[in-house]
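Colleague: task: produce atomic coordinates for the following.
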Amino acid sequence: MKIIRDIEALKAVRGQLSGSVGFVPTMGALHHGHLSLIQKARAENDHLIVSIFVNPTQFLPGEDLDRYPRREEADRKICELAGVDILFMPEISSIYRADEVKLKAPAYLGYILEGNRRPGHFDGVVQVVMKLFGLTRPTRAYFGKKDAQQLRILQKMAEDFFLPLEIVPVDTVREEDGLALSSRNVYLRPEEREKALSISRSLKRASRLVMAGELESEAIKRQMHEMMKDIDVEYVAIVDRDFKPLEKVEIKNTIILVAAKVGQTRLIDNLWI
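Modeller: Model prediction:
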């Protein structure tokens, strides 16, 4: 595995690659969710590039940029064992420049739900991902379904800019107790973690309701809120694949999304129907 920190060195190595290239962009603190992306990319491509870059432009003032978990040595070992060919770990100064051209997230998708709670967050996401795409020139790029809104925005970015790559969605990975894997789970105290389980349990309740024939969005959301009454729920949304609100669940075209704070930790999760 080659570890590259320099932009020009990455360009040189990328230029020597023939065949398909899989790319998994991450912010490090790798867990089994990231590993599922890496393994799928490894299986589907001739070469595999993983980036680790804690992107400052997607954090809002007061968010956890400074305390975002960083575990460089462990991350390197995980990537090596998973068969990563190139691990790209740039410095902030090499990625961003003064007075540079800026991308913005779409006016609707970028400013509802997560975008409403974190205005400007998706602007930072599309900015850094476009840069990383330009550097790695992947055949396929892999993103988790847990960040469903981010996934749709990046799919739209690839469509709108005619990028010659495929965005590959990968299913959410969960702990044995149902909690969706997240680098932020380490912030949860034991009693908070127990409360956080109500998020995934509410989504299971929604799934059972739909399977029993309940398709009314408001009825489903009421039961979900009841299950999460002991945590600070920011939103429960039932939308189609383009994130337009649905009055009724549409099978194979619905995502149910939850965002909540448990203590000081903000968590998101969702269910694809």
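
Colleague: please make it C-alpha for all contacts and neighbour counts, starting now.
Modeller: Noted.

Colleague: give the contact list for the residue lying closest to residue 188 once chain neighbours are set aside.
Modeller: Spatial nearest neighbour of residue 188, excluding adjacent residues (Cα to Cα, 6 or more residues apart in numbering): residue 265 at 6.8 Å. Under the criterion of Cα atoms under 8 Å, 6 or more residues apart in numbering, the contact list for residue 265 reads 184, 185, 187, 188.

Colleague: same question for residue 271.
Modeller: The contact partners of residue 271, by Cα under 8 Å, 6+ apart, come to 203, 207, 255, 256, 257.

Colleague: let's go with 10 Å and repeat that
Modeller: Counting by Cα atoms under 10 Å, 6 or more residues apart in numbering, residue 271 touches 145-146, 148, 172, 200, 203-204, 206-207, 238, 254-258.

Colleague: distance check, the closest residue to residue 266 other than its chain neighbours against residue 86.
Modeller: Setting aside the residues directly before and after it, residue 266 is nearest to residue 260 in space (Cα to Cα, 6+ apart), at 5.8 Å. Applying Cα to Cα, to the nearest Å, one obtains 36 Å for the distance of residue 260 from residue 86.

Colleague: to check against the first, give me the structure of this:
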Amino acid sequence: MQIFYAIAEAQEYLKTQQKAGKTIGFVPTMGALHAGHISLIESSRKDNDLTVCSIFVNPTQFNNPEDLKKYPRTLEKDCELLEAAQCDVVFAPTAEEMYPALPKLKFDFGTLETVMEGKFRPGHFNGVGIVVSKLFHIVKPDKAYFGLKDLQQVAVIRQMVSDLSFDLTIVPCPTLREADGLAMSSRNMRLSAEARALAPHIHQLLELAKDKLLNRESSAHTQAFAEDYFRKYPEFELEYLEIADFDTLEPISQVNVPGKTAICMAAFLGGVRLIDNIVF
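Modeller: The predicted structure follows:
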């Protein structure tokens, strides 16, 4: 496995591989890897000759400086996991390498920035758009793999790829869960033992909300049910629960066609912000 820290060195190596006719799959991450990330690596390896994983905690997508400071950084362990998963290339630049100067360009993703993550994390998706577009230019992948746990991020990146005519395919991959239903996330390692024991209530609530919608209850009643549910568990601070169209993420009042209804939520638990969603 090759590890690169400099943009120029990574580009030179990857250009050589592309000239040799190899296809490239790309998995962008912020490190603190878990089985969900490794499943993306495995998907890429099945589809491509070469798999590249980036590890970069991107400062421009954090609107909360404390969140950036506390984000887990485990590069050595991450590289061990990637080598075991037979990843071919790791690109792990510093912030100074990626941003010699702060970017002046601003992305506007329209209504996607006014709901859910966009509403509660102003500037977040601008930072995502900047770093992912830079990574796409550096790696020049044929396919890029993203987990559907970050459903809104996938929608934003799809729009960016379409609007800017990036010559690559976005491959969304299913959310991996722990045995108790908790969505795998790098943030989970920040949970205390007590908070970790409570965290599966997020997925349980999503399943209950799904049942209510399938039983023809309204979005408003389902959202009110979610608020009542978490009143029984004051350790949680529910930030939002939205019922939305899978493609546009605009709010909907009733169940959509199969596979196109998304329930998305964010909540704080023990000072850790967790997100999850369910699509049906």
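
Colleague: residue 276 of structure 2 - that's part of a strand, no?
Modeller: Yes. Going by DSSP: H, G, I helix; E, B strand; the rest coil, the assignment for residue 276 of structure 2 places it inside a strand.

Colleague: what does it align to in structure 1?
Modeller: When structure 1 is aligned by TM-score structural alignment, the residue opposite residue 276 of structure 2 is residue 269.

Colleague: same check on residue 112 of structure 2?
Modeller: When structure 1 is aligned by TM-score structural alignment, the residue opposite residue 112 of structure 2 is residue 109.

Colleague: for the counterpart of residue 254 of structure 1 in structure 2, grab the count of nearby residues.
Modeller: Residue pairing (TM-score structural alignment): residue 254 of structure 1 is matched to residue 261 of structure 2. When counting by other Cα atoms under 10 Å, one arrives at 23 neighbours for residue 261 of structure 2.

Colleague: quick one: contacts for residue 268 of structure 2?
Modeller: If you count contacts by Cα under 10 Å, 6+ apart, residue 268 of structure 2 has them with 199, 235, 236, 237, 238, 239, 274, 275.

Colleague: pretty sure the third one sits against residue 195.
Modeller: Yes. Taking contacts as Cα atoms under 10 Å, residue 236 of structure 2 lies within contact range of residue 195: 9.2 Å.

Colleague: the two: which has the busier surroundings?
Modeller: In this view residue 236 of structure 2 and residue 195 are compared by other Cα under 10 Å, and residue 236 has more residues nearby, 21 against 17.

Colleague: who are the contact partners of that one?
Modeller: With contacts defined as Cα under 10 Å, 6+ apart, residue 236 of structure 2 is in contact with 195, 198-199, 201-202, 230, 267-273.

Colleague: quick one: which of these is nearest residue 122 of structure 2?
Modeller: Sorting the contacts of residue 236 of structure 2 by distance to residue 122 of structure 2 puts residue 273 at the head of the list, at 15.2 Å, by Cα to Cα.

Colleague: next one: that closest one relative to residue 265 of structure 2, how far apart?
Modeller: Spatial separation of residue 273 of structure 2 from residue 265 of structure 2 under the definition Cα to Cα is 11 Å.

Colleague: residue 3 of structure 2 now?
Modeller: 36 Å.

Colleague: what about the two, which has more around it?
Modeller: Looking at residue 3 of structure 2 and residue 265 with other Cα under 10 Å, you find the greater number of neighbours at residue 265, namely 23 against 17.

Colleague: what residues are up against that one?
Modeller: Residue 265 of structure 2 makes contacts with 116-117, 202-203, 205-206, 226, 238-243, 274-278, as judged by Cα under 10 Å, 6+ apart.

Colleague: ranges for the helices of the stretch 151-280 of structure 2?
Modeller: For the stretch 151-280 of structure 2, the helices identified by DSSP state H, counting those that start in this stretch occupy 151-163, 193-198, 201-214, 219-231, in order along the chain.
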